[in-house]
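Peer 1: Provided below are the primary sequence and the corresponding predicted coordinates.
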Amino acid sequence: MSAFDELFAQHAATAYARQLALADLIGERDWQLDLTEGVATFGGDLRFPIQLLGTESHVDGSWLWAWANAVSNLPPQLLHLSEWMRSYGSSSSIPELTEPSFPLDRADGAHLALIASGLTGRCYYRGPYDGGAVFFHLENLPAEIVAPVSPERAFLVVGQVIGAFPLDHRITLLSFLDQQGWSVSDNTPALVVGTHPGGSEMRVEFDDQNRMARISGQVN
């Protein structure tokens, strides 16, 4: 497993949980991005400061980090996050975080944005435009957006993130339970049992390929 894949598995589920909470907040609102002011607005009532991450080009199928986008003359104050990710990638020897651009089939915006969310506690938004999409992270969100999720949603998140991305199931599950404040009372090749502080229990059975085969439990 590459360092990038391991990092993604460690942070995908908690970051995904934050994205679900953000979707609940934004709903069907339209979005607008003001690079001069450094803010994103959603509908007429939501407004958040932003940090730019990068862009996907659907013309050539590539990713471009915001710090490497010299052509667009982006405001330096909006590049702190992408530059921090570059520094993290350099210190952790993860080339996907340090190379200016690469094909999307190597790492797309969703993977990169989820990692950034997991590492920094932010949420991201994917803003589509003709020929591509811009990925930016939102700041000053309501506390409940980034708070640990309810046990009910934890079950939902685990099932959805495993279905949505190819990743290491065990690393993903154990990282998520730890980040969400669950204790692990059993961790064997065939079974992981997590217990929420409120008493809810999640039992995850694994097959001989170390993939999740069945999720069960109880919610209190």
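Peer 2: Done, it's in. Residues are numbered from 1 along each chain as shown.

Peer 1: alpha carbons only for contacts and neighbour counts from here, please
Peer 2: Fine.

Peer 1: What about residue 185, how many residues nearby?
Peer 2: 10 (other C-alpha atoms under 10 Å).

Peer 1: can you pull the contacts of the closest residue to it other than its chain neighbours?
Peer 2: Spatially, and ignoring its direct neighbours in sequence, residue 185 is nearest to residue 193 (5.7 Å; C-alpha to C-alpha, 6 or more residues apart in numbering). Going by C-alpha atoms under 8 Å, 6 or more residues apart in numbering, residue 193 touches 184, 185, 186, 187, 201, 202, 203, 204.

Peer 1: same deal with residue 205?
Peer 2: Residue 205 sits next to 190, 191, 192, 212, 213, 214, 215 when contact means C-alpha under 8 Å, 6+ apart.

Peer 1: go with 6 Å
Peer 2: Contacts for residue 205 (C-alpha atoms under 6 Å, 6 or more residues apart in numbering) come out as 190, 191, 212, 213, 214.

Peer 1: So which of the residues you listed are in helices?
Peer 2: If you go by DSSP state H, these have nothing in helices.

Peer 1: For ChimeraX, write a command that selects the buried ones of the residues you listed.
Peer 2: Those of those that count as buried under 16 or more other C-alpha atoms under 10 Å are selected in ChimeraX with:
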select :190,191,212
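
Peer 1: Now render the contacts of residue 205 as TSV, adding distance to residue 178.
Peer 2: Shown next, in TSV, are the contacts of residue 205 (distance: C-alpha to C-alpha, whole Å):
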residue	distance to residue 178
190	19
191	16
212	17
213	21
214	20
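
Peer 1: Nearest to residue 41, out of the contacts of residue 205: which one, please.
Peer 2: Residue 41 lies nearest to residue 212 out of the contacts of residue 205, by C-alpha to C-alpha, at 38.8 Å.

Peer 1: The closest one against residue 206, yeah?
Peer 2: Yes: with contact defined as C-alpha atoms under 6 Å, residue 212 reaches residue 206; the gap is 4.5 Å.

Peer 1: Show residues contacting the helix or strand hosting residue 124.
Peer 2: Following DSSP states H and E, one finds residue 124 within strand 123-129. Defining contact as C-alpha under 6 Å, 6+ apart, one finds that strand 123-129 is touched by 117, 133, 134, 135, 136, 137, 138.

Peer 1: try 10 Å
Peer 2: With contacts defined as C-alpha atoms under 10 Å, 6 or more residues apart in numbering, strand 123-129 is touched by 15-23, 31-33, 40, 50-58, 109-110, 113-114, 116-117, 132-139, 141, 145-146.

Peer 1: Pasting the second one now:
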Amino acid sequence: MSEVITLANVLDDAAIFSLEHQVRLEEVVGEHNWHVDLEEQRFEFAGSRALVCSRVHLLGSAAPGPGSWLWAWANPSGYAEPLIAHSVRVREFGRQHGIEQLAAAEVPFGALPGGPAEPRFEPARVAGALLDAAKAVTGCWTHYHADVGSGTRAAFLIEHPEFRLPPPEFPRVMRVLQQAIAELGLRDHRRAVHGYARLRGLGAAFTPDHAKLTITGPDFTIGVEFDQYNRVGEITARSGAETL
């Protein structure tokens, strides 16, 4: 029987790989200002360096007034099809798998798994969560969201060759895993860590009881142990060809 796909699953699958792409974005653009022209479908950064994205995709917006997210395909402004095509792909995925939050035009903040605890952070957190879901569906892994007035946050997927991740190296992978476990609201650590290893192109093998996951890279091995609640209990690692 095939697995039933839920929004919580999609978010856990995407979370850590998404985080690493956002770390990469910070490395590329540094301190910056940003500008978008939706009619011209142009997104650019200025500041420590100037960079014009090769493509921009408007996903939607999170507004504190109604307390809801509006997908770009449903926005009455009527944006150009190429600009909102990724939001349409997410809608079709949501319809296919019965995930209402991805299929409905408007999504109340409280409809998301583990809704935000602090109202003042809701638009940013909601935008981040639905961007992560969109990344898993579209394969476009770098995002940007920002306040566009009155607390509303517009959310974009953006593309540029420099946003691609460098080859996986031991210090970077360990840093990303540790940051994710400490900072992200992961629901199922076991699923999230395995999803990251798979998306990063690393070897990933569970013990028969799924209590430990061994991640192997070109010059490192990382062992991640989980408790009965699917939380990370311990991480051990070695660089070089040795195995754990």
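Peer 2: Received it, and whenever you're ready, just let me know what you need. For clarity, every value in this text was computed on a predicted model and none was experimentally measured.

Peer 1: ok, back up a step: okay, and the common contacts of residue 212 and residue 206 of structure 1?
Peer 2: In contact with both residue 212 of structure 1 and residue 206: 169, 170, 190, 191, 192, using C-alpha under 10 Å, 6+ apart.

Peer 1: how far away is the aligned partner of the residue nearest to residue 185 of structure 1 in structure 2 from residue 230 of structure 2?
Peer 2: Mapped onto structure 2 by TM-score structural alignment, residue 193 of structure 1 lines up with residue 214. As judged by C-alpha to C-alpha, to the nearest Å, residue 214 of structure 2 and residue 230 of structure 2 stand 15 Å apart.

Peer 1: Now do the strands in structure 1.
Peer 2: Ranges of strands in structure 1, per DSSP state E, are 31-34, 39-42, 46-57, 62-65, 101-103, 123-129, 132-138, 183-187, 191-195, 201-206, 212-218.

Peer 1: Provide the aligned range in structure 2 for the second one.
Peer 2: It stands for strand 39-42 of structure 1. Aligning strand 39-42 of structure 1 against structure 2 (TM-score structural alignment) gives residues 42-45.

Peer 1: The matching stretch vs structure 1, average distance?
Peer 2: For stretch 42-45 of structure 2, the mean distance to aligned residues of structure 1 following superposition is 0.8 Å (mean C-alpha distance after the TM-score superposition for structure 1).

Peer 1: Show me what that stretch is in contact with.
Peer 2: Residues outside stretch 42-45 of structure 2 that contact it (C-alpha under 10 Å, 6+ apart): 29-37, 50-57, 83, 156, 158-159.

Peer 1: Next: stretch 72-89 of structure 2.
Peer 2: Stretch 72-89 of structure 2 is contacted from outside by 38-42, 55-61, 71, 90-95, 102-106, 131, 134-135, 137-140, 154-157, using C-alpha under 10 Å, 6+ apart.

Peer 1: buried sites along stretch 80-97 of structure 1?
Peer 2: Buried residues in stretch 80-97 of structure 1 (16+ other C-alpha under 10 Å): 81, 82, 83, 85, 86, 89, 94, 96, 97.

Peer 1: The fourth one -> structure 2?
Peer 2: I take that to be residue 85 of structure 1. Looks like residue 85 of structure 1 aligns to residue 90 there (TM-score structural alignment).

Peer 1: wait, doesn't its match sit right on residue 71?
Peer 2: Yes: between residue 90 of structure 2 and residue 71 there is a contact under C-alpha atoms under 10 Å: 9.3 Å.

Peer 1: Between those two, which contacts overlap?
Peer 2: 59, 101, 102, 103, 130.

Peer 1: Let me see the ranges of the helices in structure 2.
Peer 2: Assigned by DSSP H, the helices in structure 2 fall at 7-29, 81-97, 100-103, 122-138, 170-183, 189-199.

Peer 1: can you list contacts of the shortest one?
Peer 2: Right, helix 100-103 of structure 2. Helix 100-103 of structure 2 is contacted by residues 6-7, 69, 71, 87-97, 106-109, 111-113, 130, 133-134 when judged by C-alpha under 10 Å, 6+ apart.

Peer 1: quick one on the thing from earlier: residues of the strand holding residue 124 of structure 1 that come out buried?
Peer 2: 123, 124, 125, 126.

Peer 1: Redo those residues as a markdown table? Include distance to residue 176 of structure 1.
Peer 2: Shown next, in a markdown table, are the buried residues of strand 123-129 of structure 1 (distance: C-alpha to C-alpha, whole Å):
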| residue | distance to residue 176 of structure 1 |
| --- | --- |
| 123 | 16 |
| 124 | 18 |
| 125 | 21 |
| 126 | 23 |
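
Peer 1: And the residues you listed, which is closest to residue 153 of structure 1?
Peer 2: Lowest distance from residue 153 of structure 1 to the buried residues of strand 123-129 of structure 1 (C-alpha to C-alpha) belongs to residue 123, with 16.9 Å.

Peer 1: could you check the distance from that closest one over to residue 8 of structure 1?
Peer 2: Taking C-alpha to C-alpha, one finds residue 123 of structure 1 at 15 Å from residue 8 of structure 1.

Peer 1: can you put the contacts of residue 193 of structure 1 in TSV and add distance to residue 220 of structure 1?
Peer 2: As requested, the contacts of residue 193 of structure 1 are exported to TSV (distance: C-alpha to C-alpha, whole Å):
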residue	distance to residue 220 of structure 1
184	17
185	17
186	19
187	22
201	8
202	11
203	14
204	17
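
Peer 1: what's the counterpart of residue 182 of structure 1 in structure 2?
Peer 2: Under the alignment (TM-score structural alignment), residue 182 of structure 1 maps onto residue 202 of structure 2.

Peer 1: Could you tell me how many residues sit around its match?
Peer 2: 17.
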